[in-house]
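Asker: Have a look at this fold, sequence not included:
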């Protein structure tokens, strides 16, 4: 996969994972996704804050240090998407994979028709299943 594809997959994974606090009891992934959402939503403003604060305090000296901090803060959301993209493409561990397959079978028995991977499920497949399950339970 190219870096752009990994970033797109990470963004898709971030959007698919349901924002349901009860998932924190079952998945450690919930905390990583919550932190990623925080970084995605807030780090642009944080980098502008760094820019303003550093400019007010340090003035025009140490411009290279200012550029470093701003570029680092602006790159954090992209770094988060890369890490999520890599995680989304990993195969589920055996215990979680069997739980996923049972959940997929249950969802398909209840009338839904999902064409998700059941041979070698990945974390992105788990996010899709959870998202669709929570969407259908709301209706």
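Answerer: On my side now, so go ahead. Computed from a prediction, not measured in an experiment: that's the story for all the values here.
Asker: Could you use CA atoms for every contact and neighbour count after this?
Answerer: OK.
Asker: Determine the number of other residues adjacent to residue 68.
Answerer: Neighbourhood size, residue 68 [other CA atoms under 10 Å]: 11.
Asker: same thing with residue 18?
Answerer: Using other CA under 10 Å, residue 18 has 20 neighbouring residues.
Asker: Go ahead and confirm it touches residue 126.
Answerer: No: look at residue 18 against residue 126 with CA atoms under 8 Å: they stay out of range, at 10.7 Å.
Asker: list residues touching both of the two?
Answerer: Residues touching both residue 18 and residue 126 do not exist when contact is defined as CA atoms under 8 Å, 6 or more residues apart in numbering.
Asker: Okay, buried residues for stretch 54-66 please.
Answerer: Of the residues in stretch 54-66, 54, 66 count as buried by neighbour count, 16 or more other CA atoms under 10 Å.
Asker: adding another structure so you can compare the two:
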């Protein structure tokens, strides 16, 4: 199941949009921290890369331009690294303990009358993200608070 970099990048973008960034999930999953850092990097790193090259060029001319361009490329790679990590993580199988938790939440949501996708026999993190997003969007806070 070899994936291309572009597929991982696209999966990371979708996973970042699907995963619910809620305070209850921060201690349980690293996704919340990675998504927050990646969103910050997407906003701040391109201007920082341009500023780095512009300041180096204006201060020293062409002498340090190669170093400044290398630093700019590094700054631009940070959000890409976050998206690639998220894409890779979204396609990983859930560990057994998290998988049983996924089944428990899925069953309780069905009992509450929520429309959820069919339960996967071997779920991945992207299925967990979709289930958690539905849980936080459709169920009241008192019901979801018992799970965390």
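Answerer: Structure received. Everything quoted here is computed from the prediction, not taken from an experiment.
Asker: Let me know how buried residue 122 of the first structure is, in neighbour terms.
Answerer: By the criterion of other CA under 10 Å, residue 122 of the first structure has 21 neighbours.
Asker: For it, give me its contacts.
Answerer: When contacts are taken as CA under 8 Å, 6+ apart, residue 122 of the first structure is in contact with 88, 89, 90, 91, 92.
Asker: what do we get in the second structure for it?
Answerer: With TM-score structural alignment as the criterion, residue 122 of the first structure lines up with residue 124 in the second structure.
Asker: Look up the closest residue to its match, ignoring the ones flanking it.
Answerer: Closest residue to residue 124 of the second structure apart from its sequence neighbours, by CA to CA, 6 or more residues apart in numbering: residue 93 at 4.2 Å.
Asker: what does that neighbour align to in the first structure?
Answerer: Taking TM-score structural alignment, residue 93 of the second structure has residue 91 as its aligned residue in the first structure.
Asker: Tell me how many other residues surround its match.
Answerer: Residue 91 of the first structure: 15 surrounding residues under other CA under 10 Å.
Asker: Would you mind measuring from it to residue 126 of the first structure?
Answerer: 10 Å (CA to CA, to the nearest Å).
Asker: Now for the two: what residues contact both?
Answerer: With the criterion set as CA under 8 Å, 6+ apart, the contacts of residue 91 of the first structure and residue 126 do not overlap.
Asker: coming back round to it: the residue nearest to residue 124 of the second structure against residue 128, yeah?
Answerer: No: between residue 93 of the second structure and residue 128 there is no contact under CA under 8 Å: 10.0 Å.
Asker: how about the helices of the second structure, start to end?
Answerer: If DSSP state H is used as the criterion, the helices of the second structure fall at 5-18, 31-60, 65-90, 96-111, 125-138, 141-145.
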